[in-house]
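**Student:** give me a 3D structure for the following:
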Amino acid sequence: MFSALVRSPGLKPFMRRVHTGDTVSIKNLRYCGLINGRRMPLSLSTDLITDFGQASTDDDLRYSINYAVLSRDLRSFEKKYSHNSFRSLLQLGEGIFNEVLFSTNCKRATLTLTMDHPDCDVAVEMSRDKSDRPKITLRLDNLGVDTIIGVFKEERLAKQPVVLNLALDLAGEFSVDSIVSSAKNYVSRSQFKTVEALALNVAKLAFQAAENARHCKVSVLKPKAIDETDGVGVSVARSRADVQRQPLVDSQSSDYVPNLSKTAIVRDGKHTVYLAVGSNQGSQLTNIIIALDELAKRNINVRATSSLFRSAPMYYSNQPDFVNGCVKVETELRPQDLLKQIKEIEYEVLGRVKHFDNGPRPIDLDIILYDEAIYNSADLTIPHISMLERPFVLAPLCQLVPPDMLHPVTAEPIHSHWHQLRKTTRADDLQPVIPISGARMLPYGSRTLLMSILNVTPDSFSDGAASNLEIGHTLSRVERMAAAGVDIVDLGGCSTRPGSEQVSEAEELDRVLPVLEQIRKQFPELVVSVDTYRAEVARASVQLGADIINDVSGGLLDDKMYEFVAQSGVGYVLGHMRGNIATMNALSNYDEVAPGEVKQFSDYSPVMGGVCRELGVAIEKMQEAGVRRWQVIIDPGLGFAKKTEHNLELIRDLKKLAQYRQLSLETGQYVSFDDVALLMGPSRKQFIGGITGKPPKDRVFGTAAAVSACIANGADIVRVHDFEPMKDVALVADSIYRTL
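**Tutor:** Sure, this is the predicted structure:
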C-alpha cells in the first residue's frame, strides 16, 4: 500500500511504498562476554529489518539505522556488562535485543552468536519481533568423529571418519557441551550399517540431550567413502513428536552388526534362501553334491544352482584352492533352525573340523540371504556380513538373482555390488569350471577350449566315410588329436545334418561304445564328449567314462534326457534347435514367435531373443529335473533351424547371448547365462558354403574366420573338424582378444 508523499529536489511528488524487507547488517563483530563467570570470545552478527525507502530515496541517513552508531552501542553494551555475568548465551542475546537492537527504528531482528569450541563450530541464531519471544536455532557444524559405519567387512573392522552437522530449534535453555559430548560418545561407539540410521539416531539423541529442542536436522557426511569427491552423505529432519516412540539404538559392546530395522518377523510358510557353498578338502564336487542331497533330506529343497568357481583362499592363504558356488533353496525352517541343520551337515555328515577361522574344510555352507529379511543374533547375521567383499559369493549369487533385486541393507542392486567388486577382481582369482569324471575340473573362460569332432559315421555332412567305422582308423585320428593338444574329443555315431536318415539306437550304440571303450583305455586323461540326443546312448556312454553329453536337440528329442543328466551329474551341452532332424529347416521364422510369459532384461532381435528365450526355458526345466547349472554348456545351435543371416547374427552378437537374463512371469524362476560356458560350432557349416560357394571340405579358411569371430565375441569352446589349423586360429585369436 502507499503512504506518505515524498518530495525530492527537481522531482514531482510520488507515493512511497513501505519496504519491509530492507536490512541493515553487521557481520562477525568480535565480542567478549561473561557467561557463567567465564570470559567467552564470541563473534556477533545481526540483521535488523527496517524500512530505509526514504533514506535511500533522499540519500539521508536520518531515515535509516546507522550501523556505526549500532556498532558503538554494541561496544557500550559489552563494556557495561564486562563484570556482570550472564547465565547463558540466550540471556546475553535477550539483553542485546532489548537494550541495543530494539532501541533503534527496528521491529524485527536476528542475532547470531558464534563461539569457539574444540570439537565443532557453534552458532546460536535468535530471531524475534519486538513483541514476541525469540525463535532459537543452535547449529553445531563440522563435528568430526571416527566410527564403525558401513556394510563391507573392511568397514566393520576399522573406524572411519564421519562429519556431523546438527541444527536444533529450541524453546529455552541448552548446554552446548552436553549435546556435543553426548553426540561424540554415542557415534564413536556405534556400529551402524548405514549413514541413514546413524543420522536418525543422532537426532533421537539430540532430543534427549536438549530437553527444550522441538525440531532437529542432522546431516552425516562420509568424507572418504568415494574417491574424487569431498564426501557423500545424508540428512534427516525430525520433530520431537516424530521420534518420541522410537527407542535409541544402543550398539555398545555389540559383537555383531546391530539390527537397525524392527525385529525380523519370520512368518510360517515357505521362504526363499540363498546359500553359499564351498569346499577345499577331499573330493570337492562330491562334498558339494552330498551337502545338497542332505539339504533335500531335511526338506530344504534346492530350486536352482550356480556355476562352480575355483578360487584362491581369501583370508588364510596357506591352504588349497576352493571350489565355490551358490544355491537357491526353499524351506519352511526359520533362520536359527536352518542354521542348525546346516551345521549338522557340515560337522556331523561331512566331518568338518574347525581348527581356526577361514581354515580348510570339506564343506562350508553359509546363509547369504533369507527372503528380504535383516536378521541378527550372536551366531547369525543375515544378509551375510562378508558377502559384498567376496567375489566367489557375488559372482555365483548374481547368476541366481535378477538384476533389480536389492540388497536388504544397502538398498542397492546386488548386481551393482558385483559390478563394482569385479573391477578389482583379477581374472585368475575366479575360474569357472565344469566338473568331469574322476573328480577333475575343466576350467574355461581364460582361454578357448578346442573340441575336435570325431564322427564314427559314414554319412556326416562333411566328413562321412566308410573308414570312419573302422576302429583302428578312428583311434589313429584320436592319437593325432591328443598329440595336437585338443581339449575335448566329441565322439558321434549318428549324423544330425538336416534331413538325414536317423540310425537306430542300437546302431548308434554299436558305433560309439567300442570306440569310447578303447579311448578310455589308451587315453585315460582325455576329456571325451558323446554327441547324442538319446538318453540311453548317453547312459551307456557315461558308464564307459564319457565326461560330457553333447545334445544338439537340447532335450527336445528324448524326454528322458534331463532326468538322466540330473542323476549322472555329467556335463551337458544344451543345444538349440526346433522340431526334429527332418523338420528343423522349416522352423526358422523367429518373427512370428510371441515372447511368451517371460521378462527379458534387455532388448533383443527376434532371432537372438527367440534363441535365448527357448534356451532359458530349457534351463528352467532342467533345474526342475535336478540338473545343476554347473553341468550346463550352452550351444545356440548354428545351422539348426537357422538361416544364414541368423547364424551370422548369433556369432556377431554372441556377447548379448552371454549376458542374457530372463524371469518367468508364470513360475517366478530367474535364469541367466552369466558365466555359463558357451560352445560354438561353425565348422564347415552350410552358411559358410553359402558365403564362399565352396563344398564342406574346402571351407577351412571360412571356418577359420568364423572361429576367430566366435572367440572375439566370447566363445569358450569351439567345435571343429580341422583341429590342427584351428588350434593355431584359437591360439592367435586368444592372444588378440583375450590378451593371453
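**Student:** okay, CA-based contacts and neighbour counts for the rest of this
**Tutor:** OK.
**Student:** can you give me the strands for the stretch 51-200 of the chain?
**Tutor:** 108-115, 121-129, 135-149, 160-170, 191-192 (DSSP state E, counting those that start in this stretch).
**Student:** same question but for the stretch 201-350 of the chain, I mixed them up
**Tutor:** Going by DSSP E, counting those that start in this stretch, the stretch 201-350 of the chain shows strands at 213-222, 232-239, 271-279, 301-305, 308-311, 322-331.
**Student:** tell me how far stretch 490-505 is from the chain's mean position?
**Tutor:** 45 Å (CA atoms, centre = their mean, to the nearest Å).
**Student:** here's the other one to compare against:
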Amino acid sequence: MPKGAALLDYHPSPPRSPPLAVPEDSKRHVSHYSVAPAYSCMTNFQPRKMRSSCQSAHFLRVALRLLPSKPAIRSKIVSASSSSPLSEETLSTSVSSNQITDFSLEQTDPAVLSRCEDLRYQVRGHRLDNPPNNTWNSSVITCSTPISHSTCQISGDTPASAVPSIMNSSIFPKLSCLHEVVIALGSNMGDRVETFDKALNMMKKAGVQVVCHAGLYESAPAYVTDQPKFLNSAVRARTNLDPRALLGVLKDIERSLGRIVNGVRYGPRPIDLDILFYGDVEFSDESLTLPHPRIWERPFVVAPLMDLYNSTLCDGNNIWIKRFEKAKCAWQLMGGDTQLCQDDLKRVLPIGGKLWQWSNRTYIMGILNITPDSFSDGGKYLSVQNAVAQAEALAAAGADIIDLGAQSTRPFATKLTSDEELKRLIPVVDAIKKLPSMESVWLSVDTFHSEVAKEAVKHGVHMVNDVSGGHLDPEMYSTVAKLCVPYIMMHMRGDPATMLQEKNILYKNVSADVGAELCKSLSKAESSGIPAWRIVVDPGIGFSKTCEQNVQLLGDLSGFRSGLASWSLAATKMPMLLGPSRKRFLGKICELEKAEDRDIATIGAVVAGIAQGADIVRVHNVKASIDAIRVADAIFKTKGLTRSLK
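**Tutor:** Prediction:
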C-alpha cells in the first residue's frame, strides 16, 4: 500500500444505506389486472403524467386491441362480459385519459372484479406470436409482457416466488425507441466492486446500454447504521424496455447476485439497483415510483447523480435541466464537496484490491524506461538487473507507482510490435513482483498495445497507462474493460511518429480543445465498459503540442478540466495525471539541452500542476521532487484549495 495512502479494503464489505425503496405511505393501489401472469404490463404510461386504471371496461378494451388476430379468444372475452353492462360497443369506445383515475380495489364492485378475474384467466394462457405496436409516444404505451413485475418490491421484501427469471430480455416487448434512464447502484456485502462489474455486465446483456458512469463513492450506512459501509454509484443508460420490464430485469440481477428477497429492510445487501429516472416519466403504483421518491434526502445518491450531468443531455431538455438544478441545490444544502473526503462519504477508485482516495495528497509515479531509445534515459535500464535496481531506488525515494515502459514514445520513435514489447517487459515485471519492497507500490504499464496490457496485468501490473487514449489499438477499450483495472487515458493526436506534424498541433484554445477531444475518448471507453470510476485523465503535456502550447496547457489545467464537462461532471472529478518531467519545453524555457539537467525545471512544472489540482505527477527523479511535492501538498491540498477546481 503506498505510503500515507488513504486506502480501504473493499473485499468483504457489506451494506449501505437503505435500498432506494418506495416508502409505505407513498404506495398506491394499482389495477388488479396489472399483475396478470400473461400480460402484466397492460398499463397506460404517460410521460409527465402517469395514471393507473382498474376499470374493467378499459382492461377489456386493451385486451381486444391486443388480440385482433385471435378471434376465438376475442369471442370468449366478449361472451365473458355479455352478462354485464360492458358491451362490445362499450369496449370499442375510447376512454379519455382524464377519465382514468386511481382507486383502490375495495372501491370496485365485487361482481365486476369477478368478471375481470374470469377474463384474466381466459386471456392468460394465450401468448401472442406477434404482439401489436408496443410504442412509447406522447400519449400512451401499451405493453404486453409474459411476466408480472408489479409484484417485485423495490424494498427488497419480495417473495422469491414472485421474482421472475428474466435475464433473457428478448421475452419482453420492446418500445419503438430508446429512452434515457438513470439507475443507482449500491453494495455493502462481499467484493463490492466485483459485484458492480457483474451487475453492469448483466444489464448490458439484458438490453440496458450504459453510456455514462458516475464516480464511485463509499458512504456510511443510513437508517440502519450497524452495518458495513456501502459503495455507491449511478449510471446513465438507454433502453427500450418499458419501466416495469426494466424493474423486473434489475430485480432479477439482484437475485442472481445473491440478494435475499426477504432480507432486512435497509439492511446489508450484496447489490441494490434502483431506477431513479425513466425519461421524463412521473408515475406511482405499489411497485414502482418514478422519479425515485427519496433521491433528494440521500447524499450517497445525489453525489453520483451530479456526476452524470452533462450539457448535451440537458441541451433543450427542460426536464433534465430542472433535475440537475434540483440535484445541485440539494448537494449544496448537504454541504457540497466539503462533505467528501470525510468518513461518511468518500470518492474512491479501486486498485489492487483496495479503494484509493486520491484527493488528500499528490501521488508520485516514478518512470522506469526499459528501452534503448527513450529521450532521457534510453539504454540505462534495458537489462533486468538494472531495471530492478532502479525500481527499488524509486520505491525507496517515495514513489507510490512505478510506470514500466518497454516502448519509447518520444517524437519519431520506432514503433515496436506487441511481441517485441513483451519480450522486454515481462521479465522485468516478474522480477520486480518478487521484491518485498514492492508490496506497497503499484505497477503501471506504459503501452498502447492491448495485448501488452493484457499480459502485463496477468503478470501482476495494477493499471494501464495508454498515451494514445485508445486510438492506436481498437481493442484497447474492450480489453481494459475485461481486465477491470484503472485506465490512464492521455490526450495525443496521431502517434509518436506523427504527433508533431502541422495538422496535429493546430488548436483554437489548447486547454479547451484537449479537454473536448479527450471527452470523445471517454465516451467510447465508457460505452465499451470502462466505468468512469476506473479512469485517470492526462492532458498529454509534450504530446502533439508545441512548446508554447505546453506552457499554455500547464497554465490552464482548470480549463482542461472544464472541457471535460461536455461529457460528464464525473470526468471533471477524475484523478488527473501530469507528466512534464524533463520535457523539451522545459529545456527551451531554461536553455537546458540535456534532458537529465531538467529536474529542477520539472519541479517547477509539477508544483504549478499541483496548485491546479493535479493528483498524480509522473517524474524521472523521485528523490529530487518529493520534498517540493510535500510542500505543495501542505499549501494546496490540506486547505482544500484545489477542490474548487474539480
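**Student:** next, format the strands of the stretch 51-200 of structure 1 as JSON lines and append distance to Leu587 of structure 1.
**Tutor:** Listed next are those as JSON lines, based on distance: least, CA to CA, whole Å:
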{"stretch": "strand 108-115", "distance to Leu587 of structure 1": "81"}
{"stretch": "strand 121-129", "distance to Leu587 of structure 1": "75"}
{"stretch": "strand 135-149", "distance to Leu587 of structure 1": "58"}
{"stretch": "strand 160-170", "distance to Leu587 of structure 1": "62"}
{"stretch": "strand 191-192", "distance to Leu587 of structure 1": "58"}
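**Student:** tell me who's in contact with the residue positioned nearest the centre of structure 2.
**Tutor:** Closest residue to the average C-alpha location of structure 2: His213 at 2.1 Å, with CA atoms, centre = their mean. Taking CA atoms under 8 Å, 6 or more residues apart in numbering, we find His213 of structure 2 in contact with Ser233, Ala234, Val235, Arg236, Asp307, Leu308, Glu526, Pro531, Ala532, Trp533, Ala570.
**Student:** if you rank the residues you listed by neighbours, which is first?
**Tutor:** Tallying neighbours with other CA atoms under 10 Å puts Ala234 at the head of these, with 29 neighbours.
**Student:** for the equivalent of it over in structure 1, which non-adjacent residue is spatially closest?
**Tutor:** Under the alignment (TM-score structural alignment), Ala234 of structure 2 pairs with Cys326 of structure 1. Of all residues not flanking Cys326 of structure 1 in the chain, Ala276 sits nearest, at 4.4 Å (CA to CA, 6 or more residues apart in numbering).
**Student:** these two touch, right, the one you found and Val323?
**Tutor:** No. Using CA atoms under 8 Å, Ala276 of structure 1 is not in contact with Val323, being 10.9 Å away.
**Student:** so between the two, which is more surrounded?
**Tutor:** Each of Ala276 of structure 1 and Val323 has its neighbours counted (other CA under 10 Å); Val323 has more, 26 against 23.
**Student:** now do the same contact list for the closest residue to the more buried one other than its chain neighbours.
**Tutor:** Counting by CA to CA, 6+ apart, Arg310 is the residue found nearest to Val323 of structure 1 once chain neighbours are left out, at 4.5 Å. Contacts for Arg310 of structure 1 (CA under 8 Å, 6+ apart) come out as Asp321, Phe322, Val323, Asn324, Asp429, Leu430, Gln431, Pro432, Val433.
**Student:** ok, now with 7 Å
**Tutor:** Asp321, Phe322, Val323, Asn324, Leu430, Gln431, Pro432, Val433 (CA atoms under 7 Å, 6 or more residues apart in numbering).
**Student:** do Leu295 of structure 1 as well
**Tutor:** Leu295 of structure 1 neighbours (CA under 7 Å, 6+ apart): Asn301.
**Student:** which residue in structure 2 lines up with it?
**Tutor:** Match for Leu295 of structure 1 (TM-score structural alignment): Met203.
**Student:** any idea how far that match lies from Val281 of structure 2?
**Tutor:** 21 Å (CA to CA, to the nearest Å).
**Student:** quick revisit: counterpart of the residue nearest to Cys326 of structure 1 in structure 2?
**Tutor:** Ala276 of structure 1 maps onto Ala184 in structure 2, by TM-score structural alignment.
**Student:** returning to what we had before: so how far is Leu522 of structure 2 from the residue nearest to the centre of structure 2?
**Tutor:** His213 of structure 2 is 10 Å from Leu522 of structure 2, by CA to CA.
**Student:** and what of Gln99 of structure 2?
**Tutor:** For Gln99 of structure 2 relative to Leu522 of structure 2 (CA to CA), the value is 48 Å.
**Student:** the more surrounded of those two?
**Tutor:** Leu522 (26 against 8).
**Student:** how about the counterpart of the more buried one in structure 1: what's its closest non-neighbour residue?
**Tutor:** When structure 1 is aligned by TM-score structural alignment, Leu522 of structure 2 is paired with Ile619. Residue nearest to Ile619 of structure 1 in three dimensions, not counting chain neighbours: Val671, with 7.3 Å by CA to CA, 6+ apart.
**Student:** could you do Ser235 of structure 1 as well?
**Tutor:** Ser219 is the one closest to Ser235 of structure 1 (CA to CA, 6+ apart), at 3.9 Å.
**Student:** and for the one you found, the neighbour number?
**Tutor:** Ser219 of structure 1 - counted by other CA under 10 Å - has 22 other residues nearby.
**Student:** got a list of what it touches?
**Tutor:** Contacts of Ser219 of structure 1 by CA under 7 Å, 6+ apart are Leu164, Asn165, Leu166, Ala199, Val234, Ser235, Val236.
**Student:** from Glu536 of structure 1, how far off is it?
**Tutor:** As judged by CA to CA, Ser219 of structure 1 and Glu536 of structure 1 stand 68 Å apart.
**Student:** pretty sure Leu20 of structure 2 sits against Asp274.
**Tutor:** Yes. Leu20 of structure 2 is within contact range of Asp274, at 6.0 Å (criterion: CA atoms under 7 Å).
**Student:** Ala538 of structure 1 maps to what in structure 2?
**Tutor:** Counting by TM-score structural alignment, the partner of Ala538 of structure 1 is Ala453.
**Student:** you'd agree that match is in a helix?
**Tutor:** Yes. Remark: Ala453 of structure 2 belongs to a helix, assigned using DSSP: H, G, I helix; E, B strand; the rest coil.
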